[in-house]
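**Student:** Okay, predicted coordinates and the sequence, questions at the end:
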Amino acid sequence: MLNQIHALHTIGISACSLDYSCSKAQTFQYDRDSDESGDDADDCDSQILITAPISDIVEGKYSLIYAHPEALLSYAQGERLLKQLQKSEMLVCIAIDEVHIILEWGAEFRKDFSRIGENLLSRFPDIPVMVFTATAPPKAQQLIIKNLNLRNPQIISINPERPNIKYSNIMRPPSSQTEEHLEEILIPIMEGLATEKQNYPLTIMYTDTSVISFCYTYLEKNLGNRQNIGDPIPENRIFAQYHQTYTEKMKFFIVQEICKPNSRIRFVMCTVTLGMGLNALHVRRIIHYKPPTMIERYFQETGRAGRDGEPSYATLYYNNTDIRSNRPGIDKAIVKYCKNTSSCKRAVMLECFGFQPIQGNQNCCDFCDSNHGQKPPSA
């Protein structure tokens, strides 16, 4: 959210985000000290993150307010804010982004997602509601409509295909050999980072925290004094880790950096925490070491690649343990996608969303490469 608010502020749109407990808001302001110093820093670098009081929202100082459902539905401060917004009649629209999360998280993980319709939208029955997602199959769309109690909504649906992304699956060894296999993957990445520096293709690797810890430690130890661009400080390191326990300040720095066309960070190891809302245009490779439990999440995370339209790659490493039937939350569609060796991977994935791939794509998947006698690219 902070990344989006930062971008809005840059173009003159006032926006803020609420913290989880609805006790304060965060926004950006221009750093006067930077401006007065005469530095050549651009607008992005001369903005600083500040804390703002909730009263600023009540007084209408922001055009857009970003919030987690917990902030508005689980805390007394959120309840008071909603009542004040009802009384002032300032609210003109409610927008819910990545709305498929209601189905993924609302039942057990973050239950306030399932309460948005009954406890938030119902307060503002005459306010327009917009919901957005790129990963909701037709059945999921109907469940979302029912969950939010939407009345005769207009559905705008387009093919979510990303024709510039090439998909590949690679069977990885048993989990007992994970560290040895990770070393095999990391060696060419490490050498590429050391020699190409900022010219190395920006790569995001989605995995779990244990793999992140191993990879980060391995790169830090083996790259040594080659791990920085410029002075040996954390901000100049060419690789980064991103997960829930990182501070908001550090997470914001990483997102802000990889959104730059000349990012110093070239390899990010992360959990799903980095997936939604990221609009880093120049990501060239997405690696999944272990598949997510749902095909919708895999499609969404691979969609971080090639947002500038340039050719990009998505590689999935999996083994039988990763797609076992008793893995919590595992969906049949992702199992089918992993096991598929007899048809186009893009077609299998898009079928889940009710669409077919564009014909004649020369940058499709490893199956189509082998079917046409071409050699698929390495990860």
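**Tutor:** Looks like it came in fine.

**Student:** use CA for all of it now, contacts and neighbours both
**Tutor:** Noted.

**Student:** Tell me which stretches of the stretch 151-300 of the chain form strands.
**Tutor:** 165-171, 203-206, 239-242, 267-270, 285-289 (DSSP state E, counting those that start in this stretch).

**Student:** Out of those strands, which gets nearest to residue 320?
**Tutor:** strand 165-171 (8.6 Å; C-alpha to C-alpha).

**Student:** Name the residues of the closest one that are buried.
**Tutor:** 165-169 (16 or more other C-alpha atoms under 10 Å).

**Student:** and residue 330, how many neighbours?
**Tutor:** 18 (other C-alpha atoms under 10 Å).

**Student:** Let me know the secondary structure of it.
**Tutor:** coil (DSSP: H, G, I helix; E, B strand; the rest coil).

**Student:** who's in contact with it?
**Tutor:** By C-alpha atoms under 8 Å, 6 or more residues apart in numbering, the contact list for residue 330 reads 293-294, 323-324.

**Student:** Quick one: which of those residues is the most crowded by neighbours?
**Tutor:** Counting neighbours by other C-alpha under 10 Å, residue 323 leads these with 21 neighbours.

**Student:** show me the contacts for that residue.
**Tutor:** 291, 330, 334-335, 338.

**Student:** Columns distance to residue 87 on top of those, output as TSV?
**Tutor:** Formatted as TSV, the contacts of residue 323 follow (distance: C-alpha to C-alpha, whole Å):
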residue	distance to residue 87
291	47
330	45
334	47
335	50
338	52
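
**Student:** Just the buried subset of these, please.
**Tutor:** Buried subset of these (neighbour count, 16+ other C-alpha under 10 Å): 291, 330, 334-335, 338.

**Student:** Could you count how many residues lie near residue 118?
**Tutor:** Using other C-alpha under 10 Å, residue 118 is surrounded by 12 other residues.

**Student:** next one: the one 3 residues further on
**Tutor:** If you count neighbours by other C-alpha under 10 Å, residue 121 ends up with 18.

**Student:** ok, now how distant is the nearest residue in space to it that is not next to it in sequence from residue 142?
**Tutor:** Spatial nearest neighbour of residue 121, excluding adjacent residues (C-alpha to C-alpha, 6 or more residues apart in numbering): residue 148 at 7.5 Å. Computed with C-alpha to C-alpha, to the nearest Å, the distance linking residue 148 and residue 142 is 10 Å.

**Student:** ok, and here's another one to check against it:
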Amino acid sequence: MLLDHPHDPVPEAGYGLSGPGLERVRAARETLKRVFHYDDFRGQQARVIAAILNGEDVLAILPTGGGKSLCYQIPSLMRPGFGLVISPLIALMADQVQALIKKGVRAERLDSSLSMDARYQLWDRARDGEIDLLYLSPEALTQGFVLDKLSRLPVNLIAIDEAHCVSQWGHDFRPEYRALGKLKALFGNVPTLALTATADPHTRADIKKALHIENAAEVIDSFDRPNLSLRLMRRAGSAQKVILDMLRRQKNASGIIYAGSRDGAEKLARQLSAEGFKADAYHAGLPAKVRDERLHDFLSDRTKIMVATIAFGMGINKPDVRFVIHADPPSSLEAYWQEVGRAGRDTKPAFGVCLFSSTDLGWSLRRLSMRETETGADLSVQKQKALDFFRFVHSPDCRRKGVRRYFGEAPGENCGTCDNCLSRAPVVDATEAAQMLMSALYRFNSPRGRKKLIEHVLGQNAQDYGSRLSTFGCAKGHYKAEFLTDVLDLCEAEGLIVEELYDGKMPIVALERERFAALIRGELHLELRT
């Protein structure tokens, strides 16, 4: 793994290259200065570019705002032919093409907005060597005639942006991205560059397999974002009230609020607007024209707060986002880091807040199970990622250390700015309390509601038939109900219990007996910050 701070320029001696590789980077740096007017590369840019210029396939994991686009733009300008860039967003393609044209780069895009005559002219220019970069969507490559045209043109590089969309284990899987693997068969000797900001080891392996670049070099920058302060909060009552309290302290700052549904995004945007905030909603259910208008308003600061579903954010280039709030928790730690990473891209202080409740994990797992039933797909990896995220939620450890550890990076030092680092609450052993709760559930020999289970171990409601069990009142005088609520949530994240719906509406929890046996044997050690 190759690590550098993503925002620091890297002196030539720090490239870690020699011989022809260093000479290629020196030539690339001249292109960087001449075309883009930067003095030097940042982070891992030089390593990625050197590998591409050497003809290698590369999987690059670079942070949001880490300059991913230069990694394919510069090699495309230095090699005969043109670079083929696959990007998921038409609006993003249009912005990048316009920016490149202003710098004198011969960039084009192929999308549904082009007339037939314009398409013919584009293909002629590509054939005659009059294009440096060609942007198109993954959907365009599903058309056989497009692949046929490209196969006869001098493509010098294939760059796949937002490559996590390739992986069915990624947090934003798109089936049309999966088909990009056919490009390697057409352009076997052309280097492929797959780029994303977040991918754990499992997702990285799947990306390389799907794109047929199994031997690709992996260039991975640090996942750390030192300017981000992270906080995860249990949602007590209305999320709207909590969010309003936070926004009133932000003094007209620009931010993004993620909601778990389209209706939720619309409702919260209306509520914030009624309170005087310049807020709007964004989701995939809106017409494309409305989405483009709202995106433009947000980027130009006419809208200060975007309340959105996961449809918003990919490729959004707004450096001064000061906060990202999750009104509902995301599906995985990858999704969380991708979304919260849209704050503070200008390297100035920014913060992320994620709200959660006891029912969120159960709902997420049930939704995945319903998708399995409907599609026949195996979503066990997605379920594990949901569990991993909620372990992160309940962990007493430094948040940024937890992120680094999850992505396979050395955890390093505590950040000193997250909720756990700033908390004065002690970290306590929750193993005994978990054993009491799970033992009671075992003796009931059937699922129970969370509240009923906690009341049982506290010795409340003596009229209940469970009062005859030996576990009745076992926690009385030792633990309070609030602490036991947190312990149950942690037990769910650790796979000790699974939430079900009784009569289709009331959440109850069922015991996972294999994990329970490990807990009783002392193989699981649980901690909480009280």
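**Tutor:** The structure has been received and is ready for your questions. Model, not experiment: these values are computed from the prediction.

**Student:** on that earlier part again, if you map the contacts of residue 323 of the first structure onto the second structure, which are still there?
**Tutor:** For the contacts of residue 323 of the first structure, the aligned pairs still in contact in the second structure (both residues aligned by TM-score structural alignment, their matches' C-alpha atoms under 8 Å) are residue 335.

**Student:** which two from the contacts of residue 323 of the first structure end up farthest apart in space?
**Tutor:** Using C-alpha to C-alpha, the contacts of residue 323 of the first structure reach their maximum pairwise distance at 330 and 338, which is 12.0 Å.

**Student:** Are we agreed that residue 316 of the first structure is in a strand?
**Tutor:** Yes. Assigned with three-state DSSP, residue 316 of the first structure falls within a strand.

**Student:** thinking the residue nearest to residue 121 of the first structure is in contact with residue 117, fair?
**Tutor:** Yes. With contacts counted by C-alpha atoms under 8 Å, residue 148 of the first structure reaches residue 117, the gap being 3.9 Å.

**Student:** The two: who's more crowded?
**Tutor:** residue 148 (22 against 18).

**Student:** So what does the more buried one match up with in the second structure?
**Tutor:** Mapped onto the second structure by TM-score structural alignment, residue 148 of the first structure lines up with residue 211.

**Student:** shouldn't that match be in contact with residue 184?
**Tutor:** Yes. The criterion here is C-alpha under 8 Å, and residue 211 of the second structure meets it with residue 184 at 7.1 Å.

**Student:** follow-up on the earlier one: contacting residues around the residue nearest to residue 121 of the first structure?
**Tutor:** With C-alpha under 8 Å, 6+ apart, residue 148 of the first structure has these contacts: 116-118, 121.

**Student:** Could you check how far it is from residue 100 of the first structure?
**Tutor:** 11 Å.

**Student:** Residue 200 of the first structure too?
**Tutor:** Applying C-alpha to C-alpha to residue 200 of the first structure and residue 100 of the first structure gives a distance of 34 Å.

**Student:** Who has more neighbours out of those two?
**Tutor:** The residue with more neighbours, out of residue 200 of the first structure and residue 100, is residue 100; 24 against 19, by other C-alpha under 10 Å.

**Student:** corresponding residue for residue 345 of the second structure in the first structure?
**Tutor:** Superposed on the first structure with TM-score structural alignment, residue 345 of the second structure falls opposite residue 307.

**Student:** Correct me if wrong: that match contacts residue 278.
**Tutor:** No. Using C-alpha under 8 Å, residue 307 of the first structure makes no contact with residue 278, being 10.2 Å away.

**Student:** Buried residues, the lengthiest helix in the first structure. List them.
**Tutor:** As assigned by DSSP state H, the longest helix anywhere in the first structure is helix 178-196. Using 16+ other C-alpha under 10 Å as the test for burial, helix 178-196 of the first structure gives 182-183, 189-190, 193-194.

**Student:** tell me, how many neighbours does the residue lying closest to residue 348 of the second structure once chain neighbours are set aside end up with?
**Tutor:** Using C-alpha to C-alpha, 6+ apart and skipping residues adjacent in sequence, the residue nearest residue 348 of the second structure is residue 227, 6.1 Å away. Residue 227 of the second structure sits with 17 neighbouring residues when counted by other C-alpha under 10 Å.

**Student:** which SS state does residue 16 of the first structure fall under?
**Tutor:** Going by three-state DSSP: residue 16 of the first structure is strand.

**Student:** how close does it get to residue 371 of the first structure?
**Tutor:** 50 Å.

**Student:** tell me the secondary structure for the aligned residue in the second structure for residue 336 of the first structure?
**Tutor:** Residue 336 of the first structure maps onto residue 391 of the second structure when the alignment is built from TM-score structural alignment. The three-state assignment at residue 391 of the second structure reads helix, by three-state DSSP.

**Student:** Tell me how many other residues crowd residue 391 of the second structure.
**Tutor:** Neighbour tally, residue 391 of the second structure, other C-alpha under 10 Å: 20.

**Student:** So it versus residue 257 of the second structure, what's the distance?
**Tutor:** 22 Å.

**Student:** Do a quick rundown of the helices in the stretch 51-200 of the second structure.
**Tutor:** Here the stretch 51-200 of the second structure has its helices, by DSSP state H, counting those that start in this stretch, at 70-78, 90-102, 116-127, 144-151, 175-178, 182-186.
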